[in-house]
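Asks: dropping the sequence and predicted coords here.
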Amino acid sequence: MKDILSEIIANKRFEVDLQKQTITIDQLLESIEGIPEARSMKQALIASDSGIIAEFKRRSPSKGWIKQEARVEEIVPAYLAAGASALSILTDEKFFGGGLKDIRTARPLVNIPILRKDFIIDEYQLYQAKIVGADAVLLIAAALQPEQCHALTEKAHELGLEVLLEIHSADELPYIYKGIDMVGVNNRNLGTFFTNVENSFRLAEQLPQESVLISESGISDPQTVKRLRQAGFRGFLIGETFMKTPQPGESLQEFVQGTR
């Protein structure tokens, strides 16, 4: 079976190497000066009634185009108005149809935290995230060695960014340490892209309950959110459920009402 994650990571290394040839880290460092302090995604989720992290995503490797014509200017403000606690914005172009410009466009339009969702393998990408206005970054255990994950977490914190650590299985529990801001369980296997929300329930009791826990992917029913809350989750990252509808903001609003 084709391992989609390996293909994505190989392409990401190639992309980052090309970007470094165009803009050096020293140049990125100069651009960081004067960037406003980041918002806390962790605190936003703790304070939120819904806990919904609404995702802006145009396509996926498994489904193809979900909403090719999607515009940040239309969907992101609608997510905010509908009650999103935070935003997740895909910035991978080849596989997800996104880009850093999507965060740059979204930042002035909303006052809630923005997560840069990408396959972070190099601190260069952390500088990029800071410059375009992200407040947090996703680090994927399946894409990193533990020491890489720790180093990237420390660098993110130096830059004032929070970290959402994503795991998929019990084998990745050792990646969790006290420096991690939020722990996410991806219900989608990144090798096969098979999705099963029961993955969150299977891992719930093994996760540190003092952490802000987030369930990611495959959530399409408000009743599932209610069950996940009872299992200890505070955040729920949902994208395709909203993005595949004509009006993602309205879909989110109906979903939030269903979770109450």
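Replies: In hand now; what should we look at? Note that the coordinates shown come from a computational prediction; the quantities given were computed from them, not determined experimentally.

Asks: rest of the way, CA atoms for contacts and neighbours
Replies: Will do.

Asks: ok, Asn199 touching Asn187?
Replies: Yes. Contact between Asn199 and Asn187 holds when scored by CA atoms under 8 Å: they sit 5.4 Å apart.

Asks: give the residues shared as contacts by the two.
Replies: His168 (CA atoms under 8 Å, 6 or more residues apart in numbering).

Asks: between those two, which is the more surrounded one?
Replies: Shown here are Asn199 and Asn187; by other CA atoms under 10 Å, Asn187 has more neighbours (23 against 18).

Asks: for the more buried one, give me its contacts.
Replies: So Asn187 contacts 168, 195-200, 215-218 (CA under 8 Å, 6+ apart).

Asks: ok, then the element right after the helix or strand containing Glu166?
Replies: Using DSSP states H and E, Glu166 sits within strand 162-167. Beyond strand 162-167 in the direction of the C-terminus, DSSP H and E gives the next helix or strand as strand 182-186.

Asks: in addition, the following structure is provided for comparison:
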Amino acid sequence: MKDILEEIVAWKRFEVAKYKETISEREIHTLAERLSDCEVPSMKQALDKSETGIIAEFKRKSPSKGWIKQGGRASEIPLSYQTNGASAISILTDEKYFGGHDDFIREARNSGVTIPILYKNFIIDEYQLFQARISGASAVLLIAADLRKDTCKNLIRTAHELRLEVLLEMHNEKELEYCELEPDMCGINNRNLGSFVTDIQTSFRLASLLPYDTVKVSESGISSAITINQLRMAGFQGFLIGENFMRADNPGAALRDFIKQTDNMQKQS
């Protein structure tokens, strides 16, 4: 598959400009200010204290594989994830490439989801942080490959001002220098966002290079309890899993069974 990361980022710039024509920056700032006293659950604390650390993802589509669960409902699946033991939930909000929407977070919250929700998108403008805040997210994903270091620093600062935590995603040794920006959580994506090739060894290779005291999250390509236990031994506290659950007839039940397998393996080791 061709490298489409540049294409996605270019589309985001166009998309954000169109959003600003609908709701001005001034208006969206006002909407966020009204929520200044509203607390959202901490994803960092949830992962740090959790025995499973699983971030179950609501992901209906991907650029490389097309529709995964086109009829998946944000009013049902995230709550089912919570009921069946997820530590946090990741919700794709990109519409064009991943079939997502900001309203999916609102629907999840209205359905009764109280655990942390990660706003997962390609964030390149602080306007999107305000979108995340008013949607009900706890944290946002920032991708080092999308951002200049100074831009990333400013986005982290604005996110914190909005009481949003930041999961900073990296893919290679060079991007690890972004760790000095002190995000709340450091993520290693095992999937190359340009080629969409997945290699779980990326997490194992980079684990020891991450700051010792940071909350570490491994993302993508995780499909077995054995891998979870190996990643935990390598120092990871969070494990973002999407397609493995979303392809099941009942994603919540698939999560429950996966956690049982992980627990049984831990007891045997």
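Replies: Okay, I see it. The shown structure was predicted, so the numbers you read here are calculated from the model rather than taken from an experiment.

Asks: which parts of the stretch 51-200 of structure 2 are helices?
Replies: With DSSP state H, counting those that start in this stretch as the criterion, the stretch 51-200 of structure 2 has helices at 77-83, 103-111, 126-135, 149-161.

Asks: return the most buried member of those helices.
Replies: Highest mean neighbour count of the helices of the stretch 51-200 of structure 2: helix 77-83, a mean of 23 (counted as mean count of other CA atoms under 10 Å).

Asks: how about it, aligned to which bit of structure 1?
Replies: Residues 75-81 of structure 1 are matched to helix 77-83 of structure 2 when aligned by TM-score structural alignment.

Asks: and stretch 118-125 of structure 2, by the same measure?
Replies: Against structure 1, stretch 118-125 of structure 2 falls on residues 115-122 (TM-score structural alignment).

Asks: which residues are contacting the matching stretch?
Replies: In contact with stretch 115-122 of structure 1 (CA under 8 Å, 6+ apart) are residues 8-9, 12-13, 16, 41, 86-92, 103, 126, 129, 134-140, 143-144, 152.

Asks: what's the spacing between the strand holding Glu166 of structure 1 and its chain's center?
Replies: 8 Å (CA atoms, centre = their mean, to the nearest Å).

Asks: Val217 of structure 2 - how many residues pack around it?
Replies: Count around Val217 of structure 2 with other CA under 10 Å applied: 27.

Asks: which residues does it contact?
Replies: Per CA under 8 Å, 6+ apart, neighbours of Val217 of structure 2: 185-188, 236-240.

Asks: so which of those hold up in structure 1?
Replies: With the contact criterion set to both residues aligned by TM-score structural alignment, their matches' CA atoms under 8 Å, these that also touch in structure 1 are 185-188, 236-240.

Asks: could the residues you listed go into a markdown table alongside distance to Asn110 of structure 2?
Replies: Output for those, formatted as a markdown table (distance: CA to CA, whole Å):
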| residue | distance to Asn110 of structure 2 |
| --- | --- |
| Met185 | 26 |
| Cys186 | 29 |
| Gly187 | 28 |
| Ile188 | 31 |
| Phe236 | 31 |
| Gln237 | 28 |
| Gly238 | 25 |
| Phe239 | 25 |
| Leu240 | 23 |
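
Asks: read off where stretch 221-231 of structure 1 ends up in structure 2.
Replies: Against structure 2, stretch 221-231 of structure 1 falls on residues 224-234 (TM-score structural alignment).

Asks: just the buried residues of the matching stretch, please?
Replies: With burial defined by 16 or more other CA atoms under 10 Å, the residues of stretch 224-234 of structure 2 counted as buried are 225, 228-229, 231-232, 234.

Asks: adding distance to Ile68 of structure 2 and secondary structure, write these out as CSV.
Replies: CSV is the format used below for the buried residues of stretch 224-234 of structure 2 (distance: CA to CA, whole Å; DSSP: H, G, I helix; E, B strand; the rest coil):
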residue, distance to Ile68 of structure 2, secondary structure
Ala225, 22, helix
Ile228, 23, helix
Asn229, 26, helix
Leu231, 26, helix
Arg232, 28, helix
Ala234, 30, coil
